[in-house]
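1. This is a predicted model, with the sequence first.
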Amino acid sequence: MRRTLRPLLAPDRARAGRPPGRSGQQRGQRARGVLINATCKRETLQDRRTFADEREARLSLFRWLHRYNTVRRHSTLGRRSPIAYETALDTPSTTLAPAA
């Protein structure tokens, strides 16, 4: 109980454990990594207690990574898959540039 209330009661003391010099960008990158790991665990291990062997666990993780990086739609990409997003970026514009 004391541990959970400490940041609320003494916010300056709560920061004492953080390493100095950590920028907001580094914290953001770590937060994204934690989010991806949590999503992986939730989607890969859902309704599953064990894998038969290490190979099966690795294949399951590989399938999830492949789906996440190519097929799964991401909210930050406008609900498009990474492949569709990159394809849209590579498509040349059909409108002409304005004349100077």
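-> Structure received.

2. contacts and neighbour counts: CA atoms only from here.
-> Will do.

3. Need the single longest helix in this protein, by residues.
-> Using DSSP state H to define each element, the chain has its longest helix at helix 24-45.

4. this is the comparison structure:
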Amino acid sequence: AIESLHLGGGGELRALLLGLGPAFLWSMVTWLCSGIEHFPLFGLYAKEQYKWELQLAPASFGHGFIVAPRYVLSVVAGACVASGILFPIARAHEGNWYAS
């Protein structure tokens, strides 16, 4: 679909509509059913304590299609290290490293 944006013959409009329809539908679903967009993947405790949630935003899927897989894996690895290792360590030192 991305390659067709640069082709002639109406491929641009078709690619735009193929992306616009699902994005609009998803926006309407998340607007009507609050809580779907920020799904507590690891449970409510992890969501409340560590802010771990699965964000199902159309922009995230769009970035995944546009950028290279190596970059996406780097961002995911960085998020896992920050959220899974560094944040719990910093939280354990609350009061010593920073004011609570």
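-> Received the coordinates, thanks. Note that the structure is predicted; figures quoted are calculated from it, not measured.

5. so what number do they get for TM-score?
-> Remark: TM-score between the superposed chains equals 0.32 [TM-score structural alignment, normalised by the length of the first structure]; 48 aligned residues with a CA RMSD of 3.8 Å.

6. on that earlier part again, of all the residues in the helix or strand that the longest helix of the first structure is followed by, which ones are buried?
-> Using DSSP states H and E, the helix or strand that follows helix 24-45 of the first structure in sequence is helix 54-66. Going by neighbour count (16 or more other CA atoms under 10 Å), the buried part of helix 54-66 of the first structure is Leu61, Trp64.

7. got the angle between helix 54-66 of the first structure and helix 24-45?
-> When axes from the mean of the first three to the mean of the last three CA atoms, to 10 degrees is applied, the directions of helix 54-66 of the first structure and helix 24-45 differ by 120 degrees.

8. which helices and strands does helix 54-66 of the first structure pack with?
-> Counting contacts by 3 or more CA pairs under 8 Å, 6 or more residues apart in numbering; DSSP states H and E, helix 54-66 of the first structure packs against helix 24-45.

9. same for the longest helix of the first structure, what does it pack against?
-> Against helix 24-45 of the first structure (3+ CA pairs under 8 Å, 6+ apart) you get helix 54-66.

10. after the helix it packs on, next one along is what?
-> helix 82-90.
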